[in-house]
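J.: Pasting the sequence and the predicted model now:
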Amino acid sequence: MNILLATSNTHKKEEFARILTEHTIVLPSELNLSFDFEENAETFTENALGKALSLSKVVPKGYAVLADDSGLCVDALGGNPGVRTARYGMEEFGHLLEAGPRNEYLLKNLKAFTRKEERKASFVCALALVVDTHRIYTIEESVEGYITEEADGRGGFGYDPVFFVEEAGSTMAALDNGKKDLYSHRGRATRLLNTLLGEI
């Protein structure tokens, strides 16, 4: 299947392509499409579905559209950053933060919580696939862990250096690609999608 990914994030394309090996994954820019979508829904699934449906209006014939909305939910912060994960800190600083400063802001806000039990968090990934008008599918998966007190690891992107996956005994950023695909929220959701694609 030819799949148009509703993002400009090349890291996400790489992660999807490693698992969806029998399918062709392309970004809007590779088809000379301009795509921008305001993620203002209250759930990850609603945001993913909104993106997929929006891009499906301009998708070339022969392409399905895949969108994801992923985020970090920290128990001690009332589930935040949540659906505002990419925009975390924007209200205080007045602009979007790069990953490094955003992680520092998160660690600062958790400074009062010193035990790992107090720093529990989950990464969530919602996927929405639009094959055509009447074939629309959604998947949501998560991985549990906690926020470390300092960044560790050079792989991955976003909050990966401060998210410790107890099942893997490592931060997400310290895992190699194979292990990240095994443990990560996006890896879990994409494997389910791969199974689904074999049925449709």
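T.: Okay, I see it. Numbers count the residues shown, from 1 in each chain.
J.: only C-alpha atoms for contact and neighbour calcs from this point on.
T.: Noted.
J.: Excluding covalently adjacent residues, which one is nearest to residue 24?
T.: Spatial nearest neighbour of residue 24, chain neighbours left out: residue 2 (4.9 Å); criterion: Cα to Cα, 6 or more residues apart in numbering.
J.: One more to weigh against that first structure:
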Amino acid sequence: MTRVLLATRNKKKLAELQRILDGALGANRIELVGLDDVPEYPELPETGLTFGENALIKAREGCRRTNLPTVADDSGLAVDALNGMPGVFSARWSGRHGDDRANLDLVLAQIGDVPDEHRGAAFVCAVALVLPGGKEHLVDGRQTGRLLRAPRGEGGFGYDPIFLGDGQIRTNAELSPQEKDAISHRGKALRALAKVIDKVLP
């Protein structure tokens, strides 16, 4: 079994990627570990101006510090009425990193006067894989939809409760993990990553 580092402390992301890799590659092919499972090292700030740049920053550092094949992602919400923001600042849009409810409430307040027909948005995800030999791979995924005026659903995380994907009648937070994996930006990116992993890792 090949050991791969996912450069995050987010247990939900670990479980999500392991679930998708197992589905794509078969169980017991990849042993996924997170930052809490390796010796601690200082994490670099996400200074990139794109999701891809930030994913590569994290993956390169994880690989350099652990000598493990390292996967890192950066993802967020791009709101049409906010000129693509919060974008790479999605996790800290309210000023506090990872405060999902504060971030969600701020976005809703900022587009409160925007008519329903102009509340388009997209979830965007970039995932990087950096190998100890120095090779790098970058894939991405996108889910388009629109933002509701109030949260619905208890599942998912981040902006899921206000995001209604194109053709959906339920928000991402009202979907089961498997249903969300099948259509989400991260699910699309991670399935693309699984194809890369299948080719480059034993």
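T.: Here it is on my side, so go on. These numbers come from a predicted model, not from an experiment.
J.: correct me, but the residue nearest to residue 24 of structure 1 touches residue 64?
T.: Yes: the criterion here is Cα atoms under 8 Å, and residue 2 of structure 1 meets it with residue 64 at 6.3 Å.
J.: what about the two, which has more around it?
T.: residue 64 (22 against 14; other Cα atoms under 10 Å).
J.: so who does the equivalent of the more buried one over in structure 2 touch?
T.: Under the alignment (TM-score structural alignment), residue 64 of structure 1 maps onto residue 69 of structure 2. Contact analysis of residue 69 of structure 2 by Cα atoms under 8 Å, 6 or more residues apart in numbering lists 3-5, 63, 129-132.
J.: Narrow those to those in strands?
T.: The members of those that map onto strands under DSSP state E are 3-5, 129-130.
J.: three-state assignment of residue 7 of structure 1?
T.: Of the three states, residue 7 of structure 1 takes coil under DSSP: H, G, I helix; E, B strand; the rest coil.
J.: So residue 36 of structure 1 belongs to a strand, correct?
T.: No: counting by three-state DSSP, residue 36 of structure 1 is not part of a strand but coil.
J.: Residue in structure 2 paired with it?
T.: Counting by TM-score structural alignment, the partner of residue 36 of structure 1 is residue 43.
J.: who's in contact with that match?
T.: Residue 43 of structure 2 neighbours (Cα under 8 Å, 6+ apart): 58, 61.
J.: show me where structure 1 has helices.
T.: In structure 1, the helices defined using DSSP state H lie at 10-19, 44-56, 90-93, 99-109, 177-183, 185-197.
J.: Out of these, indicate the one that is most buried.
T.: Of the helices of structure 1, the one with the most neighbours on average (mean count of other Cα atoms under 10 Å) is helix 44-56, at a mean of 23.
J.: just checking, what packs against that helix?
T.: On a contact count with 3 or more Cα pairs under 8 Å, 6 or more residues apart in numbering; DSSP states H and E, helix 44-56 of structure 1 meets strand 63-74, strand 120-132, strand 135-147.
J.: Redo these as JSON lines? Include distance to residue 42 of structure 1.
T.: What follows is the helices and strands packed on helix 44-56 of structure 1, written out as JSON lines (distance: least, Cα to Cα, whole Å):
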{"stretch": "strand 63-74", "distance to residue 42 of structure 1": "11"}
{"stretch": "strand 120-132", "distance to residue 42 of structure 1": "13"}
{"stretch": "strand 135-147", "distance to residue 42 of structure 1": "14"}
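J.: Excluding chain neighbours, what is closest to the spatially most central residue of structure 1?
T.: Nearest residue to the geometric centre of structure 1 (Cα atoms, centre = their mean): residue 70, 3.1 Å. With sequence-adjacent residues excluded and distances taken as Cα to Cα, 6+ apart, residue 70 of structure 1 is closest to residue 125, at 4.3 Å.
J.: surely that neighbour meets residue 186?
T.: Yes: with contact defined as Cα under 8 Å, residue 125 of structure 1 counts as touching residue 186 (5.5 Å).
J.: Spit out the residues that contact the two alike.
T.: Common contacts of residue 125 of structure 1 and residue 186, defined by Cα under 8 Å, 6+ apart, comprise 70, 141-142.
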